[in-house]
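1. Quick one, structure for this:
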Amino acid sequence: MTKRERTRAALLQAAFELFAERGYDATTTKAIADRAGVTEMTLFRHFPAKASLVVDDPYDPLIADAVRARPANEQAIVAAARAVLDAWTAVEPPAVEAVRERLRLVAETPSLLPALAAGSRETERAIGQALVDRGDDRATAGVVAASVVAGLNAALLQWAVRSDDDLGGAIAIAVHALAGGAE
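-> Now for the predicted structure:
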């Protein structure tokens, strides 16, 4: 692990410890940096805003690549939905509880919803561009990308506040709903 990766991991650990202790809104970036043993400037080199600690999405490139890999003759909505499930298989299992913790925090913190919306727009852009890259027209790609992201967000936020099923199951529910049962 590089120094950059260690610093980023320390910042995330410190942030989530403090969010659990104090709540998201009551936790300052200075407190996070102090707990991680770095300066606030270092925190902002890794995360442009406090909300980024929670909603930054490292999965967009995986999803976009999975969309591009789907068959060109597959209907756009089916391709995008199935690509989400395909990308899920590339996520390491230990990351699942971290994903749940992040999403639970978002679901329970109204002040994070604008950051989730901004992140969702980035995911929509990634999926939309990947659909265009595989030959779908831009208008269809935009509508499909927005639909897939909305469905995925709904399934993931519901999953985050439950403890009775796994992340793959929540994603499969979204894919089934979006792809008309064509999993």
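2. From here on, just use CA atoms for contacts and neighbour counts.
-> Will do.
3. helices or strands next to the lengthiest helix in the chain in the packing?
-> In the chain, with assignment by DSSP state H, the single longest helix is helix 138-160. Helix 138-160 is packed against helix 76-88, helix 95-108, helix 113-133, helix 167-178, with contacts defined by 3 or more C-alpha pairs under 8 Å, 6 or more residues apart in numbering; DSSP states H and E.
4. TSV please, covering the ones you listed and showing distance to residue 63.
-> Compiled in TSV, the helices and strands packed on helix 138-160 are given as follows (distance: least, C-alpha to C-alpha, whole Å):
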stretch	distance to residue 63
helix 76-88	5
helix 95-108	16
helix 113-133	7
helix 167-178	13
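5. relative to its centroid, which residue of this protein is most remote?
-> Largest separation from the mean C-alpha position in the chain: residue 73, at 27.4 Å (C-alpha atoms, centre = their mean).
6. so which helix or strand takes in that residue?
-> Per DSSP states H and E: residue 73 is located in neither a helix nor a strand.
7. ok, back up a step: quick one, which of the helices and strands packed on helix 138-160 gets closest to residue 21.
-> Taking C-alpha to C-alpha, helix 95-108 is the member of the helices and strands packed on helix 138-160 nearest to residue 21, at 12.5 Å.
8. Tell me the buried residues in that closest one?
-> 99-107 (16 or more other C-alpha atoms under 10 Å).
9. how many degrees apart are it and helix 167-178 in direction?
-> 60 degrees (axes from the mean of the first three to the mean of the last three C-alpha atoms, to 10 degrees).
10. ok now helix 95-108, how far from the chain's centre?
-> Here helix 95-108 is found 10 Å from its chain centre; the criterion is C-alpha atoms, centre = their mean, to the nearest Å.
11. Please apply the same query to stretch 158-171.
-> Centroid displacement of stretch 158-171 relative to its chain, using C-alpha atoms, centre = their mean, is 14 Å.
12. which element is the spatially most central residue of the chain on?
-> In the chain, the residue lying closest to the centroid (C-alpha atoms, centre = their mean) is residue 57, at 4.1 Å. Here residue 57 sits in a region with no helix or strand, counting by DSSP H and E.
13. Please give the structure of this sequence too, so both can be compared:
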Amino acid sequence: MSERKPTLRERQRSETRHAIQTHAVRLFTDRGYDAVTVADVAEAAGVSAMTVYRHFPTKEDLVLVDQPARLIAERVAASAADEPVVRRVGGALVEAAAELTGVAASAAGERFLLDCLRLMVATPALRARHLDSQYALQEVVVDALGCDTTDPEAVFRARAATSACLAAMHTALTRWADDDGRTSLPDLIARALDAGAGGNG
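-> Next up is the predicted model:
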């Protein structure tokens, strides 16, 4: 069964959303997050403030990136159900990072990810929002694992393993940002996961 192609309206909506977010992250990076208003973002993107809010309900949402969560969930769901949860989730994190930063990824896209990450690390309001998004990602991943939701112990183990993997990923992302993207992100995530499992990293 072939994948449904997006309609013209869906493509236009996606393009508008991308343009708004790109302008927002550039302004936040150049001037500082607190110094930029939603009206500034709207003016830079050539849209109304109402349009910005239609796509991004809060100013913090302008810095969040949706794509990684979808990629990670898809790869977790496609992984072998008989593999250990840490291996399934860890493998999905490495594969998603490879797609987002690999040869096929654009330099502009990688720079955008780095800028978003730096903003989240440096801005208190965004750090809090990032924690919320990490919890939401944890729940998406646990759902993708397909564990028995009627078994509280199975759900607990899945959440614990997923949380450990996401903590390792966060450590790798911080190092990647510190290195200005010069180090391979998939390698950093793999090393962080190995260190968390008791390896020498």
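14. Just give the TM-score of the two.
-> Between these two chains, after superposing, the TM-score reads 0.88 (TM-score structural alignment, normalised by the length of the first structure); 182 aligned residues with a C-alpha RMSD of 2.3 Å.
15. before we move on, the earlier item: identify the residue of the second structure aligned to the residue farthest from the centre of the first structure.
-> Superposed on the second structure with TM-score structural alignment, residue 73 of the first structure falls opposite residue 82.
16. Pull the contacting residues for that match.
-> Residue 82 of the second structure makes no contacts at all, as judged by C-alpha atoms under 8 Å, 6 or more residues apart in numbering.
17. ok, it to residue 145 of the second structure distance?
-> According to C-alpha to C-alpha, to the nearest Å, residue 82 of the second structure stands 11 Å off from residue 145 of the second structure.
18. swap in residue 77 of the second structure?
-> Between residue 77 of the second structure and residue 145 of the second structure the distance is 6 Å, computed by C-alpha to C-alpha.
19. Of these two, which one has the most company?
-> Per other C-alpha atoms under 10 Å, whichever of residue 77 of the second structure and residue 145 has more neighbours is residue 145, with 24 against 18.
20. Leaving out sequence neighbours, find the closest residue to the counterpart of the more buried one in the first structure.
-> If you follow residue 145 of the second structure across to the first structure using TM-score structural alignment, you land on residue 131. Closest residue to residue 131 of the first structure apart from its sequence neighbours, by C-alpha to C-alpha, 6 or more residues apart in numbering: residue 141 at 5.6 Å.
21. Just give me the neighbour total for the closest residue in space to the residue nearest to the centre of the first structure that isn't next to it in sequence.
-> For residue 57 of the first structure, ignoring the flanking residues on the chain, the nearest one in space by C-alpha to C-alpha, 6+ apart is residue 119 at 7.0 Å. When counting by other C-alpha under 10 Å, one arrives at 17 neighbours for residue 119 of the first structure.
22. Verify the stated contact: residue 119 of the first structure with residue 56.
-> Yes: using C-alpha atoms under 8 Å, residue 119 of the first structure makes contact with residue 56 at a distance of 6.9 Å.
23. What is the burial count for residue 84 of the first structure?
-> Residues within reach of residue 84 of the first structure, counting by other C-alpha under 10 Å, total 26.
24. One more: residue 166 of the first structure?
-> 15.
25. The counterpart of it in the second structure: what's its closest spatial neighbour, skipping adjacent residues?
-> Matched to the second structure by TM-score structural alignment, residue 166 of the first structure sits across from residue 184. Nearest residue to residue 184 of the second structure in three dimensions, chain neighbours excluded: residue 176, at 7.6 Å (C-alpha to C-alpha, 6+ apart).
26. hmm, back to that, with residue 124 of the first structure as the reference, measure out to the residue farthest from the centre of the first structure.
-> For residue 73 of the first structure, the distance to residue 124 of the first structure - C-alpha to C-alpha - is 21 Å.
27. and if you look at residue 34 of the first structure?
-> 35 Å.
28. out of the two, which sits in the busier spot?
-> Using other C-alpha under 10 Å as the criterion, residue 34 of the first structure and residue 124 rank with residue 124 on top: 24 against 15.
29. Nearest spatial neighbour of the more buried one, chain-adjacent residues omitted?
-> Nearest non-adjacent residue to residue 124 of the first structure, counting by C-alpha to C-alpha, 6+ apart: residue 145, 4.9 Å away.
30. ok, the one you found to residue 14 of the first structure distance?
-> When C-alpha to C-alpha is applied, the distance between residue 145 of the first structure and residue 14 of the first structure equals 34 Å.
31. Among these two, which residue is more densely surrounded?
-> Ranked by neighbour count (other C-alpha under 10 Å), residue 145 of the first structure and residue 14 place residue 145 first, with 26 against 19.
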